[in-house]
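Asks: could you look at this predicted model? Sequence included:
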Amino acid sequence: MKSTGIVRKLDQLGRIVIPKELRSMLNIEIKTPLAILIDGDQIVLEKYQPYKACMVTGESSDENLTLANGNIVLSKEGAEQIIKELQQQLESTASR
């Protein structure tokens, strides 16, 4: 695990502030759900992604597509958005 060199103290209610630089770097915005995990004697925070949540829209459904050995999950809307963007990218590179 990579160290950031940033140290924060807990407040009276057991809260810590995740520095803005780290939140920006990891695309963590207000109300982003975070999972709290224990790994030995370490507390690990990670962005929570429900099972079968679309990587584009965030929609969670059993009908979402699972691709690339489970590494990519897309809803119908997410897949359509990806297809549209890929077509635009391919058209722009073909015209160069």
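Replies: Here it is on my side, so go on. Keep in mind that this is a model prediction, so the values were computed, not measured.
Asks: going by C-alpha atoms from here, please, whenever you check contacts or count neighbours.
Replies: Fine.
Asks: for this structure, which helix is longest?
Replies: As assigned by DSSP state H, the longest helix anywhere in the chain is helix 76-94.
Asks: and that helix, which residues are buried?
Replies: Residues 78, 79 are the ones in helix 76-94 that count as buried (16 or more other Cα atoms under 10 Å).
Asks: so residue 45, which state does it fall into?
Replies: Three-state assignment for residue 45 (DSSP: H, G, I helix; E, B strand; the rest coil): strand.
Asks: ok, it - contacts?
Replies: 34, 35, 36, 37 (Cα atoms under 8 Å, 6 or more residues apart in numbering).
Asks: next, the one to line up against it:
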Amino acid sequence: MITVKSKRIMDAQGRVVLPKPVREELGISPEDRVRVIGKQDEIVMEKYIEEQIEEAQMCYVTGSASPDCQSFSGGIRLSKEAALMILEEWKSKQ
């Protein structure tokens, strides 16, 4: 696996262009889906292959597939871990 370090500027719509060597290494083509996970001070992006992970099991907050992921109002899917994270954040802002 190659390591590519480069600086990119996010545009007004929140888009960032991935370097070509990264797209090639991961086999990412136009219209492919990617999964984006935010963890403290880093962003992890990986190619999303629907056959590997059922979208119905994907938590919107953690980005992880889990059998305990459940649908809530508005169709948002959360794992127990994500619900607890949101609850803690909610309490800290009170």
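Replies: That came through fine. Predicted model only: the values in this text are computed from it and were never measured.
Asks: TM between them?
Replies: Here the TM-score for the pair of chains, by TM-score structural alignment, normalised by the length of the second structure, is 0.47; 52 aligned residues with a Cα RMSD of 2.1 Å.
Asks: quick revisit: which ones among the contacts of residue 45 of the first structure lie within helices?
Replies: Among the contacts of residue 45 of the first structure, no member lies in helices (by DSSP H).
Asks: can you say which of those residues are buried?
Replies: Buried among the contacts of residue 45 of the first structure (16+ other Cα under 10 Å): none of them.
Asks: residue 81 of the second structure: how many residues sit nearby?
Replies: 14 (other Cα atoms under 10 Å).
Asks: quick check, residue 84 of the second structure in a helix?
Replies: Yes - counting by three-state DSSP, residue 84 of the second structure is part of a helix.
Asks: tally of neighbours for residue 88 of the second structure?
Replies: 11.
Asks: assign it to helix, strand or coil.
Replies: Residue 88 of the second structure - assigned by three-state DSSP - is helix.
Asks: same check, this time on residue 73 of the first structure
Replies: strand.
Asks: do you know how far it is from residue 66 of the first structure?
Replies: 5 Å (Cα to Cα, to the nearest Å).
Asks: with residue 46 of the first structure instead?
Replies: 21 Å.
Asks: look at these two and report which has more neighbours.
Replies: Neighbours were counted for residue 46 of the first structure and for residue 66 using other Cα under 10 Å; residue 66 has more, 16 against 12.
Asks: residue 42 of the second structure: how many residues sit nearby?
Replies: The number of residues near residue 42 of the second structure, taken as other Cα under 10 Å, comes to 8.
Asks: and residue 78 of the second structure, by the same measure?
Replies: Count around residue 78 of the second structure with other Cα under 10 Å applied: 25.
Asks: do the same with residue 77 of the second structure
Replies: Neighbour tally, residue 77 of the second structure, other Cα under 10 Å: 21.
Asks: does it really touch residue 70, like I thought?
Replies: Yes - counting by Cα atoms under 8 Å, residue 77 of the second structure does reach residue 70; the two are 5.3 Å apart.
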